[in-house]
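J.: Just the structure for this:
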Amino acid sequence: MPHPDLPILPSESSHLTQKFGRETANYFSGSPLNRLSFLRSDTAFLRLAYAHPRARFLLLNNLHPLVQGSDSSRLAFATHADVAPLAGADPFAKSEEEMVEGFDSREEQVVVVFLGVDEKGEVEVEQRGEGEGEFEYKGFRGPPYFAVDVTPRGKGTAAAEGLIEAVKGRGYAFHDHSPRHMGLHAGQAAMYGQARALVDWNARTPFCAQCGQPTLSVHAGTKRVCPPADKAPGVERRPCATRGTVANHSFPRTDPTVIMAIVSADGSKVLLGRNRRFPKDWYSTLAGFQEPGESIEEAVRREVWEESGVRVGRVILHSSQPWPFPASLMIGAIGQAQPDGEEIYLGHDAELEDAKWFPLDEVREALAKGVSSLGDPAPTSHVEGALRLPPPTAIANRLITAVVDGWWVSSRM
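T.: All right, here's what the predicted structure looks like:
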C-alpha cells in the first residue's frame, strides 16, 4: 500500500485509467498551491500579495525549512512583519525593466520566491490573526505563500540572525537533521521542494552562465537576468548572448534522471543494486542522468547496461518525481531484460557495489517488513540479513511495488 499521506489523484473512469489504473503521484509532488506562474511579472499582484496580512513566508536557513518545532512533519511560516526587516517592506515595488535599469552590483539582494496561492485552504494550520481579511486578485482567492532565504550572509547577516532568533522564540525550528527531509506531510513537502529548488538555484547562480557577470533575480525568484549596465562606479558590462536570443540561460534548470525497476525476461525477478553508502542489506532500483540527444527509453537501457551489465528490451514509463536535491526530475520506468541479457557484470561502471536478481516473493516480503529511509535503522519487523528497501516516499519504492503488484503486466498493449 502507498504511504497514506502521499498525494492521491481523483478517481475517474477514462479509457486510460481503465487500462493503466489510477495515476501515481509521488512524494514532493502534489502541491496544494496554485502557482499562478503568469502573474510572476505582475508587480501589482506581487506587491499586494507580499504585504497582505494573510501572506505567509516559508523561511529557509542553509536550505533547511522552518518547521513546527516539536512537530517536524509540518512547516511553520513567518509573516510580512517578520521578514520585512530582512527582505524589505516592498521588494516588488519595481518592474523587471526598472530593476534592470537600476542594477547596482554593490547592492545585496535577498531572494523572495513566490510559491503560489492556497485557494483551497489546505496549508495553514494556525489560527488567522485579527484583521486578516481574504486575499483576492482578479478572481484568485486564498493566502499567498512565499519563500525567503534567511541564511545569514553579507550586510543582511544581523537582520537574518534576528529573524531566525525571533521564530525560534515561538517554538519553531529549522529542520536540519537530514538534507533530504522526507518526514513532511506530502503537500507541504511539495511546497518545500519548490522553495528549496528555487532558493538553491538563485544562490548557486549569482553569475551569468554565458558571460560570467553578476546577475539579478526577477520574476519573484524564478528568473535571473544579465543587465546591460551597472550603476557601480567604474564597472562596464560586457555584451552577453542572454540579452538576445538565448535567454533560456536565465531560467532554472531541471535535470532529467531515469530511475527504473528492471524485471527478468520471465517476469519472476527484479534487478536491484546497492552502492557503498547504503546500509547493510539495503538495495534499491538503478538510476542515472539522462544525457543530451538521448530518449528516456535509451537512457534506461544505457544506464542499466553500464551499471549492471544487464541488457534491457522494452521500457514503459510509470510515473515521475520532482527531486529538489538540487534540481532533478526522477522519471520512473519499468523495463524488461532480454532473455539472453540477464547476466550481471559490474566492470563497466564502479558506481554499484553489488547488483542482484531478487525473486518477487522475497521483494514482496521486504516491502512488508524491511522498508526504511536511507539514514534510519531497520524496522523492528526486519529480520537480520533479509532484504531492505526504500520507503514509500521514494519513487524507487513505488516502482518496486508496481512490479510486485503486476502493474507492468496489466499495462502491456
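
J.: make it CA atoms for all contacts and neighbour counts henceforth
T.: Fine.

J.: in the helix or strand where Ala333 lies, what's buried?
T.: Using DSSP states H and E, Ala333 sits in strand 328-337. Within strand 328-337, the residues that qualify as buried are 328-337, counting by 16 or more other C-alpha atoms under 10 Å.

J.: any chance of the residues you listed in CSV, plus distance to Lys94?
T.: What follows is those, written out as CSV (distance: C-alpha to C-alpha, whole Å):
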residue, distance to Lys94
Ser328, 32
Leu329, 33
Met330, 37
Ile331, 39
Gly332, 42
Ala333, 45
Ile334, 49
Gly335, 51
Gln336, 55
Ala337, 57
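
J.: follow-up on the earlier one: immediately after the strand holding Ala333, which helix or strand?
T.: Immediately after strand 328-337, counting by DSSP H and E, sits strand 354-359.

J.: which helices and strands does the next helix-or-strand element following that following strand pack with?
T.: Using DSSP H and E, the next helix or strand after strand 354-359 towards the C-terminus is helix 360-369. Under the contact criterion of 3 or more C-alpha pairs under 8 Å, 6 or more residues apart in numbering; DSSP states H and E, helix 360-369 touches helix 395-404.

J.: could you check the angle helix 360-369 makes with the helix it packs on?
T.: Counting by axes from the mean of the first three to the mean of the last three C-alpha atoms, to 10 degrees, helix 395-404 lies at 130 degrees to helix 360-369.

J.: I have a second one here; can you model it like the first so I can compare?
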Amino acid sequence: MPPVPELPEAPYPLEQDTSMLSRKFGREIINYFSSSPLNRVSFLRTDHAFLSAALRHPTSSFLLFNNLAPLAKDPAQLAYASYTDVRPLIGEDPYSKPEAELIKEFNSTVTIPQLIFLGIDEKQSEKGLQWNDYRGAPFFALDVTPKGTIEKACTALIEDMKSNGLTFIEGRMHTSLSAGEAAIYAQARSLLDWNARNPFCAQCGHPTLSINAGTKRTCPPTDLASVATPLAASSAPAAAAADPVPSQQRPPCATRKGVSNISFPRTDPTIIVAVLSADGSRVLLGRARRYPPYWYSTLAGFVEPAESIEDATRREVWEEAGVRVGRVVIHSTQPWPYPANLMIGALAQALPGGEEISLQHDPELEDAKWVGVDEISHALEFGTSGLGEEPSKEYKPGSLRLPPPTAIANQLLRAALDGYMLKAGTGEHKI
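T.: I've put the predicted structure just below:
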C-alpha cells in the first residue's frame, strides 16, 4: 500500500502567525489537495506575451492527463513533460495571437489541445522565468486524451511517455501524492474536467472556445466550420439539404451581451460536519451503502441556492439522520477535485432532546449512529483507510473504520476529540 503523504503545512506567513486570531483560535488547518506551491498569477492569463514566454522557458513543466489520469513515475510521484515533448501536439506557440483574433478564427471542426496555465513555482526563481516583478518556473496542464483531429498526435505523445518508463495512473482518487503535488494535481484535474464537460454553450448549444489560459470559455459569434443553416434546409431539395452550407455567422446568443459573455469554472460548495452530542461525549457518524464493512464517516451534503453554510449543515444532518443541530462552527475547507467540490468542514452540536436518529427522511444513508470518544480515538489510530484500501495491520476485524488523514472528515474527527470533547471523569481528551 502506498505511503500516506504528509498533510500540507501552512505556507509562510501562516507558519509564523502570532496574530490575535491565531492566538484565540489556533493555527489554520491546511487540508490535503490545498495549499498549492504555485502562485497562480491569475491576472497574467490574458497576457499572451507572458504565456508564450512561459510556455517555451527551459524551466516550464507540463503535467499530462489521459482521460483525467495524470502522468506519473509511480503512485506517489507525478511526472512532467517538457516543451520539446509537447510541441508536436500543441504547435510552436498556441499563444502567438491575441485572444480576440483566436476567437475570430474559431473553427469548431478543428480539435484544439486543452492547455491550462497553472502558475509559477517561485521556489525555482533562480533559473525561472523573469516577467516584470514575477519570477518562477511555469507549470501547465495538458489533456492528451486521443480525440478528434489531434488523435494521432496524442497517441504518439502517450507512447513516447510510456517508452520512458512513465505511466498514467488510473484510479478514482490519488491520495498517495505529496501534499504539494496533490494540490497541483487537484487544480489541473478540476480545470481539465470542467473544460471537457462544457464543449457547448449552455444558452445556444453551439461549440465554445477555451480562453484565458484554460480558465474560461466563450461562445464565439462566428465559426469557420461549414454548418447547415435553417434557410438552406427549407429551400433546397431533400437530397441537397443534407449538404453543409458555408456560414461564418452564428445566431444571436445571450452570452455575448453585457458582462455575461464568458463561462467560468464551476465549484460546488459542500458541507461536511462532525456533529457532537448535546453533552459532548459522542459523535454522529453515517454509513453509505457503497462503503466497505464497518467503514463510517461524518455527514455531508451539497449547499443549495440561497442557503448559508450553517443552514445547509442543519438541514443535511436532519434530512440524513433526523438529528436536530444547534450551533455550527466552521473548522476548515478542502478542495475535492471529483469533479469540482469545495468541502466546507464544520463542527456542530446537537440540541438537547434532538439526538434521536431517524433515516426516514432521506434514504441516502444505510446506517447512522452515535459513537463514543474511545472508539473513535482507537479507529483514528488503527482503522483509517481510503475507500477500496485495507486498514493497517493493527486493525482488529469488526471494529470501526474511518477515512484517512488526507480526508477532511478525518481532520474534523480529530478536532472534535482534541479540544472540543470531554471524556467523562478525566477532563479534556487528547489523541
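
J.: Work out the TM-score between the chains.
T.: Taking TM-score structural alignment, normalised by the length of the first structure as the basis, the two superposed chains have a TM-score of 0.93; 397 aligned residues with a C-alpha RMSD of 1.7 Å.

J.: on that earlier part again, ok, average deviation of the strand holding Ala333 of the first structure from the second structure?
T.: Its aligned residues in the second structure lie a mean 0.4 Å from strand 328-337 of the first structure after superposition (mean C-alpha distance after the TM-score superposition for the first structure).

J.: quick one: that strand aligns where in the second structure?
T.: Counting by TM-score structural alignment, strand 328-337 of the first structure falls onto residues 341-350 of the second structure.

J.: Translate Pro403 of the second structure into the numbering of the first structure.
T.: Taking TM-score structural alignment, Pro403 of the second structure has Pro390 as its aligned residue in the first structure.

J.: ok, its match to Glu96 of the first structure distance?
T.: For Pro390 of the first structure, the distance to Glu96 of the first structure (C-alpha to C-alpha, to the nearest Å) stands at 44 Å.

J.: Which strand in the first structure has the most residues?
T.: Ranked by residue count under DSSP state E, the longest strand found in the first structure is strand 312-323.

J.: So Val312 of the first structure is in contact with Ile334, correct?
T.: No - with contact defined as C-alpha atoms under 8 Å, Val312 of the first structure does not reach Ile334; the gap is 10.0 Å.

J.: Can you check which residues contact both of these two?
T.: Among the neighbours of Val312 of the first structure, those also in contact with Ile334 (C-alpha atoms under 8 Å, 6 or more residues apart in numbering) are Ile262.

J.: Give the full set of residues in contact with the closest residue to Glu126 of the second structure other than its chain neighbours.
T.: Among residues not flanking Glu126 of the second structure along the chain, Gly136 sits closest, at 7.6 Å (C-alpha to C-alpha, 6 or more residues apart in numbering). Applying C-alpha under 8 Å, 6+ apart, we find Gly136 of the second structure in contact with 120-130.

J.: Filter those residues by whether they're kept in the first structure.
T.: Retained in the first structure: 120-124, 128-130, out of the contacts of Gly136 of the second structure (criterion both residues aligned by TM-score structural alignment, their matches' C-alpha atoms under 8 Å).

J.: can you redo those residues as JSON lines with distance to Glu364 of the second structure, secondary structure and neighbour count?
T.: Below are these laid out as JSON lines (distance: C-alpha to C-alpha, whole Å; DSSP: H, G, I helix; E, B strand; the rest coil; neighbours: other C-alpha atoms under 10 Å):
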{"residue": "Ile120", "distance to Glu364 of the second structure": "42", "secondary structure": "strand", "neighbour count": "26"}
{"residue": "Asp121", "distance to Glu364 of the second structure": "42", "secondary structure": "strand", "neighbour count": "21"}
{"residue": "Glu122", "distance to Glu364 of the second structure": "45", "secondary structure": "helix", "neighbour count": "18"}
{"residue": "Lys123", "distance to Glu364 of the second structure": "45", "secondary structure": "helix", "neighbour count": "13"}
{"residue": "Gln124", "distance to Glu364 of the second structure": "47", "secondary structure": "helix", "neighbour count": "14"}
{"residue": "Gly128", "distance to Glu364 of the second structure": "50", "secondary structure": "coil", "neighbour count": "21"}
{"residue": "Leu129", "distance to Glu364 of the second structure": "50", "secondary structure": "strand", "neighbour count": "25"}
{"residue": "Gln130", "distance to Glu364 of the second structure": "52", "secondary structure": "strand", "neighbour count": "16"}
